[in-house]
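J.: sequence below, structure please.
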Amino acid sequence: MTARLGSRAAALALGVALSVGVSSANAQTVDGPSLFWKVSTWGNPRAFTAGLEHMAERVKEATGGKWQMRVFYGEQLSKAKENLDGLKANAFEIATFCNFYHPGKNPALMVTTMPFLPVSSYDDMARVRAGLYENDILKDEMAQWNALYYASTNLPQYNALGRGPAPKDPTDFKGMRVRAGGGIGDAMAKLGAVEQTMPATETYTALQRGTVDAVFLPYTYAHASYKLDEVADWFTANLSPGTSDCPIVINKNAYDALPQQYKDLLAEIQPELLEVYRKAYDEADAKFLPRFQERLEEITYTDEQLAAFREAAGEPVWHEWVEANKDQFDAQAVLDLTLELAGQKGS
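T.: Below you'll find the predicted structure:
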């Protein structure tokens, strides 16, 4: 691909079939200066970080080792909630962040957390996120943090994993203390749950100690990544109220200083991440779902129950989000774009 990041800093080239894991025999060396880029994330290596590692490997390979990237795990460089601040301070060159960790820093991107958006497949969600990254409102929002969207980590739909009495009906969430951020948290609140927001790294202790009764995370890899099944009794298999977005973003100053051939290399690698994440999440589900089914009670809701949940906690949350943000930016336009992108089925 020859498309450049530039003003189109993060559009995934959906539909382009690229080979993931280019062999060294076929890799073309890109000549340029010696660089060392730091990548800030949290937790341990897992499906969520597969794209970061792939990017680092490909950059090193293509430049003959001249451009090195190192992924720093476990909040070594920054707390998960402060990665945008670190980019603004030029503390590192690449970072991940989750929008619902700090809604005030990225209010427009919070549209991806709206519950029961009409997206279901992996490709649907990837298309919506890529299109949103092209919107001027969202790009300007990131520019305030000296950041450019690069690619989404394409988180799957969320489901709940919890301890204590299992919610056999969505109404059973009433009174439960639930870790669920953004629009998903708002949806749970409409069911009478008590919404709590915390980084994923804190969920194990919270569930173990009873600070929360249930945790919503991407199904199933994230629950397993933080070993929540060790301290849980049940999980929901098909509630799937929505997801969030935890994009990979690049320090704008660092990107602008790159020679053009390095910018082109990043653009070439960018669409590969779509397939890297697809494979990583599929492999995680194949590995962890049987373990969940063996250890935990599996809760599957009927179509009627899910329809009632959508009616009570779907579109009403969308409209409240627009009303709450309309004075900051054109929230209705962002929601309309999201729904428009969700309705597109590829070209």
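J.: can we go C-alpha only for contacts and neighbour counts from here?
T.: Fine.
J.: let's verify Leu265: helix, strand, or coil?
T.: Counting by DSSP: H, G, I helix; E, B strand; the rest coil, the backbone at Leu265 sits in helix.
J.: could I get the full set of helices for the stretch 51-200 of the chain?
T.: When secondary structure is read from DSSP state H, counting those that start in this stretch, the stretch 51-200 of the chain shows helices at 83-88, 122-133, 136-143, 182-190.
J.: and those helices as a markdown table, adding mean neighbour count and distance to Ala284?
T.: Below are those laid out as a markdown table (neighbours: other CA atoms under 10 Å; distance: least, CA to CA, whole Å):
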| stretch | mean neighbour count | distance to Ala284 |
| --- | --- | --- |
| helix 83-88 | 23 | 26 |
| helix 122-133 | 21 | 14 |
| helix 136-143 | 18 | 30 |
| helix 182-190 | 25 | 23 |
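J.: so which of those comes closest to Asn106?
T.: Distance to Asn106, taken as CA to CA, is lowest for helix 136-143 among these, at 6.5 Å.
J.: any idea how far the closest one is from the chain center?
T.: With CA atoms, centre = their mean, to the nearest Å as the basis, helix 136-143 stands 17 Å off its chain's centre.
J.: ok, and what's touching it?
T.: By CA atoms under 8 Å, 6 or more residues apart in numbering, the list of residues contacting helix 136-143 from outside reads 106, 108-109, 132-133, 148-149, 252, 329.
J.: I'd like the structure of this one too, to check against the first:
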Amino acid sequence: MQRRSILAGAAATAVAAPAIAQSQPAIRWRMPSSFPKSLDTVFGGAVAISNIVKNLTDGRFTITPFAAGEIMPPLAVLDGVQSRSVECGHTAGFYYVGKEPALAFDTGVPFGMTPRQHAAWMNQGGGLALMREIYDRFDAVQIPCGNTGAQMGGWFRKEIKRPEDFQGLRMRVPGLLGRVYAKLGATPQQLPASDVYPALEKGILDAAEFVGPYDDEKLGLARVARYYYGPGVMELGASLCFIVNKKAWAELPEGYRAVLEAACAQASAEMLAKYDVGNVAALKRIVGGGAKLSYWPRPVMDALHKATREVFEEEAATNAVFRAVYTQWRSFLDDQLTWASVNDGAAEQYMLGTQRKR
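T.: Reported below is the predicted structural model:
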């Protein structure tokens, strides 16, 4: 009897869903992305959000995704959402550190959090509230919608053996990473994905940090820079965000808001899984094609870590918003690192050690 009741309830829900959707208004939004279609996993997150929203609302709420540059420049998505030229956008917070440096924490910062730690900070550790306070200044509401996982250290046209080797390098790096590399003598530049390959090919750039093997292979970076560095201490994860104009969000029916948040959560899980699978095969092809995979020497990582702390402390000293976010974020990360050292992080280190002995 109980089983029959459960099945009957499920059937009633399935029948009622379209009727509920039909009772809601028809809404059409446009969503520019900061990423090109060629990066099918990261831009695919925008497509996934659109498809899930459409399916869950029986087509009453549709969001049309546009690749970078189709209706607005890739690094102007927040501007478009703020002015309500578009209702929503698919981007990354660290592209807008020129507006507010604390937005770097929305995406990820050097020597920061893994995707799992970042999700915990956002969803349970107060991070989302902090980020939404900042986005509110730009008339936007933020929803996390994906993560690339740990990103590689980047592609270089010459070997990096010591910290001094960064001197004079022209590097494509986003967010606060540029300020870190600048402390070691590099000249940072922020370029959209479509401009990275030609800049390296023409010698306008000496190095470029983008994502990881799956996306880097699609951009062809191994053809214009030989040396590929890891581990990804500069970006242990990069979280993307779906941003909505504040007035458009307020006008949206409550049910549609719930649908949007569910769609972003599902897109997040799918994106990270796709990168974890795709990066392995891509890395094998890249190395098999002749790229030289190298690890940052310890003195280089130490210098990068020292420069990172200096950038954080300098910004915190003059920027009250950054200081508030950084202080809370740092405390949360310290606790997470303690837990990782006790349990899963320690277990992973053991498993890596046993793998090397095979």
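J.: quick check: the residue nearest to Ala340 of the second structure when sequence neighbours are not counted vs Lys183 of the second structure, distance?
T.: Nearest residue to Ala340 of the second structure, sequence neighbours excluded (CA to CA, 6 or more residues apart in numbering): Ala346, at 6.5 Å. Taking CA to CA, to the nearest Å as the measure, Ala346 of the second structure falls 32 Å from Lys183 of the second structure.
J.: kindly report the same for His305 of the second structure.
T.: Counting by CA to CA, the gap from His305 of the second structure to Lys183 of the second structure is 11 Å.
J.: one more: Gln336 of the second structure?
T.: Using CA to CA, Gln336 of the second structure is found at 28 Å from Lys183 of the second structure.
J.: what helix or strand does the aligned partner of Glu209 of the second structure in the first structure sit in?
T.: Aligned counterpart of Glu209 of the second structure in the first structure: Phe216 (TM-score structural alignment). Assessed by DSSP states H and E, Phe216 of the first structure sits inside strand 214-218.
J.: now what about the helix or strand following that strand, what contacts it?
T.: Next in sequence after strand 214-218 of the first structure, counting helices and strands by DSSP H and E, comes helix 221-225. Applying CA under 8 Å, 6+ apart, the contact partners of helix 221-225 of the first structure are 44, 46-47, 161, 217, 229, 281, 284-285, 288.
J.: quick one: helix 221-225 of the first structure to the second structure mean distance?
T.: Following the fit onto the second structure, the mean deviation recorded for helix 221-225 of the first structure is 3.0 Å by mean CA distance after the TM-score superposition for the first structure.
J.: moving C-terminal from that helix, which element do we reach first?
T.: Counting by DSSP H and E, the element after helix 221-225 of the first structure in chain order, helix or strand, is strand 234-236.
J.: mean per-residue distance, that next one versus the second structure.
T.: Aligned to the second structure and superposed, strand 234-236 of the first structure gives a mean residue distance of 0.9 Å (mean CA distance after the TM-score superposition for the first structure).
J.: from the chain's centre, how far out does that strand sit?
T.: Using CA atoms, centre = their mean, the offset of strand 234-236 of the first structure from its chain centre is 21 Å.
J.: the residue lying closest to Ile204 of the second structure once chain neighbours are set aside - how many residues pack around it?
T.: Of all residues not flanking Ile204 of the second structure in the chain, Arg170 sits nearest, at 7.5 Å (CA to CA, 6+ apart). Arg170 of the second structure: 21 surrounding residues under other CA atoms under 10 Å.
J.: do Ala258 of the second structure as well
T.: Ala258 of the second structure: 11 surrounding residues under other CA under 10 Å.
J.: that one -> the first structure?
T.: Ala258 of the second structure maps onto Asp264 in the first structure, by TM-score structural alignment.
J.: again with Pro110 of the second structure
T.: Superposed on the first structure with TM-score structural alignment, Pro110 of the second structure falls opposite Pro115.
J.: do Ser331 of the second structure as well
T.: Residue pairing (TM-score structural alignment): Ser331 of the second structure is matched to Glu340 of the first structure.
J.: host element of its match?
T.: Using DSSP H and E, Glu340 of the first structure maps to helix 331-343.
J.: contacts for that helix next, please.
T.: 108, 111-112, 117-119, 124-125, 127-128, 131-132, 318, 321-323, 325-326.
J.: also stretch 300-313 of the first structure?
T.: Residues outside stretch 300-313 of the first structure that contact it (CA under 8 Å, 6+ apart): 115-116, 168-170, 186-188, 190-191, 236-239.
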